[in-house]
Structures are given as structure tokens and as C-alpha cells.
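J.: sharing a sequence plus its predicted fold:
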Amino acid sequence: MGIRSILSKPFAKYIINQQNQWAANPIPTQEKILANITQKAAHTAFGKDHRFKDVGNYQEFKEAVPVGDYEALRAYVDRVKTGEPDVLWPGLPAYFAKTSGTTSGTKYIPITKDSIPNHINSARNALLNYVYHSGNSQFLDGNLIFLSGSPIMTQTNGIHTGRLSGIVNHHVPGYLRSNQMPSYETNCIEDWEAKVDQIVQETYQENMTLISGIPPWVQMYFDRLTAKTGKAIKDLFPNFSLFVYGGVNFEPYKAKLFESIGKTIDSVETYPASEGFIAHQDTLDQEGLLLLLNSGIFFEFIPTDEYFDEQPTRLSIGEVKTGVNYALILNSNAGLWGYSIGDTVKFVSTSPYRLVVTGRIKHFISAFGEHVIGQEVEKAIKAAVLEQPETEITELTVAPQVTPDTGLPRHQWFVEFGQLPKDFERFANTIDQNLRKLNVYYDDLIVGNILQRLEIVPLRKDAFIQYMKSQGKLGGQNKVPRLSNDRKIADQLIRLKL
């Protein structure tokens, strides 16, 4: 064993002891976070506008700070972009994480000196939790790869600006620098396909032990490795033992990814966002991700069925229940206040607080009042794959077909298969039946002959890659929305059907 793997075990024990302390005291931990961030921001422009000096508890905070998305904070962010200090957080942010939004165009998310540890330490702690519970630390002695965006920064009035993954790349701990791949020069390649090809060239003969990235783009890397060498990943990288992922549900990609590897390996799920690192897997056998209550973020939750109400219920951590869908709201030492991140979550445990991501508050299908969410789609297709395990899903998205040429309206599922199911009709029926069990409104529409059974549209190989490339969103942290309430994506994909 190398020095990294040896030292990681006592360090992991130390971190887990700290983690257990705050996880056992969730309400005081969050109350302390709220007091700290409001006090520190009391003399900022936002703090003065919202009377932070008079905020002494959560109820007073709710009365002072409204909930909103990026547009609600845009006027303040625009002031920060001009170089004005003390607007959302004391001083100027260390970075802007530049990200493309579906409704707000390009977003500039501040990352401050105080919030950087949230991103860096949380990623580190996800790995240390795995080391602690599995006993496996040898992967730290091999080569580690993080498939991410370019680390090249631009300047916005003196504020370094770039993709989150590129920003984080500048803060990889020194003890991991020597075995981090790809090279800095390769990581700076902007064209994703050219970048993946160069990563393949740099890594195919190396001792890769950890690979991290969003599953569809890791799959692309694996496909190109196999195309170049004719070998399964386990034969190229016999010591590859840990896959780290985040950003999407792993289930639809799992079978094909493990087939490419040639064996099943351990995986660690994370929940990072430009707005903050929210949760990570903390066990090997429990459902859900540990919500990071002691990392500079005060969390709020709005029941999703109230989200669009004029006065929705806002809840702190001590008020949430398991099994309820909530919209996630952040208040943080990055200077985000009442910020609706756009994700919906559901708690599976409150001791400690573990959650699963169930979808996007604006990514659903309700063209007929059914309000189908991402979690329901993924559970339904998982059931169909379990029934016909030869089936491999590369990627999928779902949209309504309101005005079909023939028959009743329906949901269209655009699916790129790695391997088609043997019985296609049965596969579609299984999905439909499970979706009806999961969503009573969808079932009512089928029973009432408002909708007909869903339609699966199989797409040709690399259809989603072609689509994302056409949108300038190939690779990096970009993801295909699982659901749409319109036909913008569907009308592009229909041209790529088998």
C-alpha cells in the first residue's frame, strides 16, 4: 500500500466522527449556519435591503427573504458582475461559475472564499466515507480521472469565471495532483469529442483506479477506449475499483456501463451543483444521500404541490417528513438567498437526513394534468429492464404528443438502446403499467380515454450525442432533461429515430 492509501484511513475515521456529531444534531447545526451567514451578510446590499440585522430566527428570516430563482437575484448578481463589492456577500466572490439555464440563459453563480470548502471538502469526504465503510483505499495510489469541463478561466471585472468543474480542478488537493488525469493541456480542450479522444490516448495504458464523471459521458469514454483497443475496461484497467458519479440517476445507465467495464464495481453517488455541494453517499448499503447540514448552506424545503402557490409553505430541516416531494431552497455563504435551485427531493430517512433527487421543479409532464415526474419515469423503466434484463438503455427523454396524426394523445419516450428488449411490445406495456401504478392522475387519463398507452420511439446510435452537439452542450456537466412539457427536444430527436 502507498502512503496515500495508508494515511487515508485514520483521516477518514476523523472526518466520519465529525460528520456523526453534526448529523446527530441536525436542527442546532442548521440554526447555527443560518445565524452565521445572516450575521456575516448583514452589511451587504442584500442584507441591508432585507433587514438581516433584525433576523434572529428562521421565522424572521422567512418574513425578510422571499423565495425566487436566478431571475429574482439577477439584479444583485449584475451589480457584482460590474465589480461592486459587498452586494450578496462581503467583498467580491472568488469565482463565477458560469452555467446555462433553461429559462435564464447564461447564469453567473457566485463562489466565495467562504463557500469553496463546501465544494472541495464535500467531494473529498464522499471518498473518505467510502474508504471508511469499505476498507478499500488502494484506489488512491493509482491514477484518478475526473471527466470535467475546461479549467480555463475568463475574467468578469476581475472575477475569475468558468465552469464549476473547471474551477474545482484548480483546487484539487496537492496530494492527488501527481496521480490526477488527464493532463492540464488535455483538460483545456474545448471540443468534447477531441478531448475524449485525447484522454483515451493519454490513459489507455495507465493504471486507472478511480473514474469520475456524469454517466453518459463516461460511457462515451469507455466506448472509445474499447474501440481503440478492442478490450473491455476491466482488461485495460484491472485495478479500476471505484466509479464516482453525480448529476443524474445512475440506474438507466448502470447495466450498459457495467457491461462495458466487464464486471460490477463499487460506486459513490454525489450531489454537486454550481450553487453548492448538497449531499453525498455516506454508506454502502443505505438508500439516499446524506444532506450536508454543516457546510455553509441553510436549507429550506417547499412541498412541490405548493411551489407555484402565492404563499407556499417553507420548512426547515426539522419540519420535513419522509416520502414527500420538496423543492429545494438554498441560503449560503456564497451569497445565495431564498434560492430555488430547481431540483425536487424526497427524504428517505430523517435519522440521519438522507434524500434522493426526484426531478426538476420545471421538468415534468403535465400537458393533461398528470404531473409525471422524473422519479416515476425512472422507476417505470427500471421495472421494464428488470423484466427483460438483456435490455440496455443508453439515454432517454420523455415528452407529450398532444396532436398525433392518428389516435389519442400520448406520452412519447425517446430511447436510445444499447441493446433492444426481445419483446418490444411487452417492454412498452410494462413501463406503462408501472407508470399508472406510480401516478394516479396518469392512470385516470388512460382509463378515461384521454390518453392512450405511451409510445416508445427507439433512436439510432449516438442520437443524444448528436442532439447535444447540435445544442453546443456536448460533454462536461451538461445533461439531457429527463422530461419536457413541450416538444422542443422531441421535435429534434424524432429525426433521429431508427
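T.: Structure's in. What do you need?
J.: only C-alpha atoms for contact and neighbour calcs from this point on.
T.: OK.
J.: and the helices in the stretch 351-498 of the chain?
T.: 374-387, 424-438, 440-447, 463-470, 488-493 (DSSP state H, counting those that start in this stretch).
J.: residue most distant from the centroid, the chain?
T.: Ranking residues of the chain by C-alpha distance from their mean position (C-alpha atoms, centre = their mean) puts residue 406 at the top, at 37.7 Å.
J.: how close does the closest residue in space to residue 360 that isn't next to it in sequence sit to residue 288?
T.: Once flanking residues are discounted, residue 360 sits nearest to residue 343: 4.4 Å by C-alpha to C-alpha, 6 or more residues apart in numbering. The gap separating residue 343 from residue 288 is 15 Å, by C-alpha to C-alpha, to the nearest Å.
J.: tell me which of these two has more neighbours.
T.: Neighbour tally, residue 343 and residue 288, criterion other C-alpha atoms under 10 Å: the higher count belongs to residue 288, 21 against 16.
J.: verify the stated contact: the more buried one with residue 351.
T.: No: counting by C-alpha atoms under 8 Å, residue 288 sits too far from residue 351 to count as a contact (11.8 Å).
J.: one more to weigh against that first structure:
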Amino acid sequence: MGLKAKIAQIFAQIISKSEKKWIENPIEFQTKIFHNLISVGTETKFGKDHHFEKIQSYEDFKKQVPIRDYEDLKPYIELIKEGKSDIIWEGKPIYFAKTSGTTSGTKYIPITKESMPSHIKSARNALLNYMLEKKTADFVEGKMIFLQGSPELEQKNGINIGRLSGIVAHFVPKYLQKNRMPTWETNCIEDWETKVDKVVEETLPENMTLISGIPPWLVNYFEKLIEKSGKKTIKEIFPNLQLMVTGGVNYNPYREKMIELIGEDLDVIQTYPASEGFIAYQDSIQANDLLLLLNNGIFYEFIPVNEFFDENPTRISLKDVELDKDYVLILNTNAGLWGYNIGDTVRFTNLKPYRIVVSGRIKHYTSAFGEHVIAHEVEQAMKSTAQKFQIQVSEFTVAPQVNPNEGLPYHEWLIEFVKEPENLEEFAEELDQNLQKLNSYYQDLIDGNMLRTLVVSSVKPNGFNEYMKSQGKLGGQNKVPRLTNDRKIADGFFELNLIKS
């Protein structure tokens, strides 16, 4: 074991001991964070507008602060962009993280001097936790790739603006700089295909031990490496590759494809970073759920998914959550986000400690007929069906067909297969049965002759990448939603002739 690895192991033990304090006292730490947030927020414009001086408890808070999304917060953000201080948090943010919103255009998410450290330490702690579990830190001796958005930042009224991953690139510890790839110049390339080609060129001859990225990007990167090298698997190219770190989307639908490309079931750490805060990470490679981070300056709230669109939905704090129930995740943060709907849904898999899986997006669902099918359900249905038919799926998305040329309406599944089933109709029937088992509303609509069973449309190879390229969203953190409530994306595939005839 090298010197870096030995030091990392010692540091991991120190951090683990410190983290146990909040893990073992979750409600106490959440309560403390709540009162700290209110104390600071009282002196801001937002706090004065919402009478924070009257807030003594969480029940008071719910009366004063409604749930909001970015559009509701935007007037406050515009004031900050104009150079105003003490708007939603004391002073001004040190960064705005730019994200692409589906309805709001470009969003500017504030990052403050108080919130920035949690983005860095959480990613670090995920790796340290892995070192403790595996009793090794050898990967720190080799090359590590963190493909990120461009680290080049613009500035407006004293606030740096860029993609979150590009901002984080400025905080890579000095002791890892020599190990880090790709080069700064390559990371600054904006065109995704050009960037990936350059990354392949730079990394191919290196001793890669850790690779980090969102699953669709990793698949793309691995396929290009194999094509360029003439090898059959990634392990042949990088025999010392030990660990993958993923985030952005659920890794499980990509697992079989990854195993095939890599040549083995490599250790994986799943993370849940967002511009709004680092929310969770996988604290054991033996499980697929994530440890909810309760000492990161975030006070969490939860709304049951089946009540979210009601006029007065139930709104609870951590102490009242239940297992195996889907909740819309609401954040209150030390970057000045209050009652903020991040758009994700989560499901608790454990309450001691609190662990979650991300079950989907509240804006990404199909409910054209009242069925409210969510991502977790379609992914589970696909997983079960693919296993039974022994096939692999690269990507898929689901959209309603409300006005078919003939017959009843239906759900259309656009699927890019790695290996297509021999009988697509039988596959579709099994997929439909699995979805009915997971969603009783959908089953009722089928049984009541309101919907016909789903239809599968097979997407041409590389079709999802071609679609994203046509939208100017190839690469980075961009991905096609698992579900939509309209035909915009589905029709785009047909217009681009990406569906097999």
C-alpha cells in the first residue's frame, strides 16, 4: 500500500467516527438545522416576506412558507442577479449553478459559502466510506477520471456562474491533481462528442483505477474505448480499475450493460448530488440504497406522491416518514432555498439509519388517464421483463397515446434494445402484466376497457443519443426522461426516423 493510500485509510477512520454522531441522532440534528436555518433566514427579504419572526416550530413554518418550485423562487433570484444582498440568505451566493430546466429554461441555483463545503465533503466521504468497507485505498495511487462540465466560469455582479460539476472541479484536493483526468483543457471542451473522443485518447494508455460519471455517459465512454482499443472489455484495457462512482440517474437499469462492457461486476458507489445540495450516497456496496445525509445544512420535508397535486397535501418532516412509500422531496437549505420542490421522488428503504432510493421525478410521470405511473414502476416492470426474456435494454421512455388512429388509447414504450426479444408481442404482454402488478390504477383502466395494453416501439441503435443530439443536449447531465405526460419526445423520435419500421 502506497503512502497516499495509508494516509487515506487513517483519514477515513477519523471521518467515520465523526459521521456516526448525526447518523445515530438524526432527528436531533435535523431539528438543530431547522432552527439554525430559521435564525439566519429571519434577517433576509424572504424571511421578512414570510414572517419568519413568528416561526417557533415546524408547524409554524408550514403555515408561513408554501411549497414552491423554481418559477416561484425566480423573482428572488432575479434580485440576487441584479446584485442585491440578503435576499434569500445572508449576503450573496458565491456561485450560481446553471441547470437546464424543462419548463423554466436555464435555472440559476444559489450556492453559498455555507453550502459549498457539503458538496465537496459528501463526495469525499462517499469514497472514504468505501475505503473503510473494503479495507483498501489502493485506487488513490492510480489515475482517476472525473468528467465534468466545463470548469470555465462567467461572472455577474460578483457571483461566479457555471455548471455544478464545473464549479466542483475547482475544489479537487491538490494531492489528487496529479492523478486526475482528463486534462483541464479537455474538460473545457463544450462539444460532447469531441470531448469524449479526446477523453478516450488521453485515458487509453493510463492506469485508470477510478472512473466517475452518470451511467449513460459511462456507457458511451466505455463503448468508444472498446472500439478504439480493439479490446473486448474495459477490464482488458484497465486491468487495475477498481471503482465506479455514478450519480444523476438510477444505476440499476444500466447494471447488466455495464457488467457486459466492463467484463465483471465492478464495485459501484451511487451518489445523489444536486445543484441544490448533496443529498445522499451509497454507504455500502452490498446494498443499492443511499444514506440520506442529515447534517449537510438541509432540512428535509416530504409529501406523499399520491397527494402532491391535492389542494392541501400532507407535509411531513423526517420523523414521520414511512417505509416503502413514495414521497416528493422538499428542501430547505443554507443556500436560501425554502419549501423548495427539487422535483424528485424518494422511497425510504430503512429508518435506522435513514436510507432511500430515488424513485423518479414528480414532473416525469404518465397520468394522461389518471393512472399516475412513476419511474420506479416502469423501471421495475422493465427489469422483471428483461430478466425473464434474457434480453438487454439500452434506454427507454414511456409516453401516452391519447388519440390513436384506431382502438383504445395506450401507453407507448420507446425502447432501444441491446438484444431484442425474438417475439416483441410476447415481451410487450409480459411488460404490461408487470406494470399492472405495480400500479393498481393502471390495472383498473385496463380491466375497465379504458386503455388497451401497452405498445412497444423499437428504437434504432444509438437512437437515444441521436435524439439528444438533435435537441442540443447530448452529454453532460442531460438524459431523456423515463416518462412524459405528452407526446413531444415520442413524436420527436418518429419525426427523426429513429423508430424501426
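T.: Great, that's in hand. Treat the numbers as computed from the prediction; the structure is a model and nothing was measured.
J.: ok, and what's touching stretch 35-49 of structure 1?
T.: Here stretch 35-49 of structure 1 makes contact (C-alpha atoms under 8 Å, 6 or more residues apart in numbering) with 51-53, 55-57, 76, 86-90, 296, 332-333, 335.
J.: among the helices of the stretch 351-498 of structure 1, which is nearest residue 11 of structure 1?
T.: helix 374-387 (35.6 Å; C-alpha to C-alpha).
J.: buried ones in that closest one?
T.: Buried residues in helix 374-387 of structure 1, counted by 16 or more other C-alpha atoms under 10 Å: 374-385.
J.: which one of these sits closest to residue 410 of structure 1?
T.: Distances from residue 410 of structure 1 to these, taken by C-alpha to C-alpha, are shortest for residue 377, at 14.4 Å.
J.: quick check: chain neighbours aside, which residue is closest to that closest one?
T.: residue 435 (6.9 Å).
J.: one more: residue 271 of structure 1?
T.: residue 279 (5.0 Å).
J.: that neighbour reaches residue 288, doesn't it?
T.: No: with contact defined as C-alpha under 8 Å, residue 279 of structure 1 does not count as touching residue 288 (9.2 Å).
J.: identify the residues contacting the nearest residue to residue 118 of structure 2 once chain neighbours are set aside.
T.: In space, and not counting its chain neighbours, residue 118 of structure 2 is closest to residue 296: 5.7 Å by C-alpha to C-alpha, 6+ apart. By C-alpha under 8 Å, 6+ apart, residue 296 of structure 2 lies in contact with 115, 118, 277-279.
J.: got it, and residue 123 of structure 2?
T.: Per C-alpha under 8 Å, 6+ apart, neighbours of residue 123 of structure 2: residue 271.
J.: give me the three-state assignment for it.
T.: helix (DSSP: H, G, I helix; E, B strand; the rest coil).
J.: which position in structure 1 pairs with it?
T.: Matched to structure 1 by TM-score structural alignment, residue 123 of structure 2 sits across from residue 123.
J.: if we can go back for a sec, dump the buried residues of helix 374-387 of structure 1 to JSON lines, plus distance to residue 71 of structure 1.
T.: Below are those laid out as JSON lines (distance: C-alpha to C-alpha, whole Å):
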{"residue": "374", "distance to residue 71 of structure 1": "24"}
{"residue": "375", "distance to residue 71 of structure 1": "27"}
{"residue": "376", "distance to residue 71 of structure 1": "29"}
{"residue": "377", "distance to residue 71 of structure 1": "29"}
{"residue": "378", "distance to residue 71 of structure 1": "30"}
{"residue": "379", "distance to residue 71 of structure 1": "33"}
{"residue": "380", "distance to residue 71 of structure 1": "34"}
{"residue": "381", "distance to residue 71 of structure 1": "35"}
{"residue": "382", "distance to residue 71 of structure 1": "36"}
{"residue": "383", "distance to residue 71 of structure 1": "39"}
{"residue": "384", "distance to residue 71 of structure 1": "40"}
{"residue": "385", "distance to residue 71 of structure 1": "40"}
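J.: since that was my last question, I'll sign off now.
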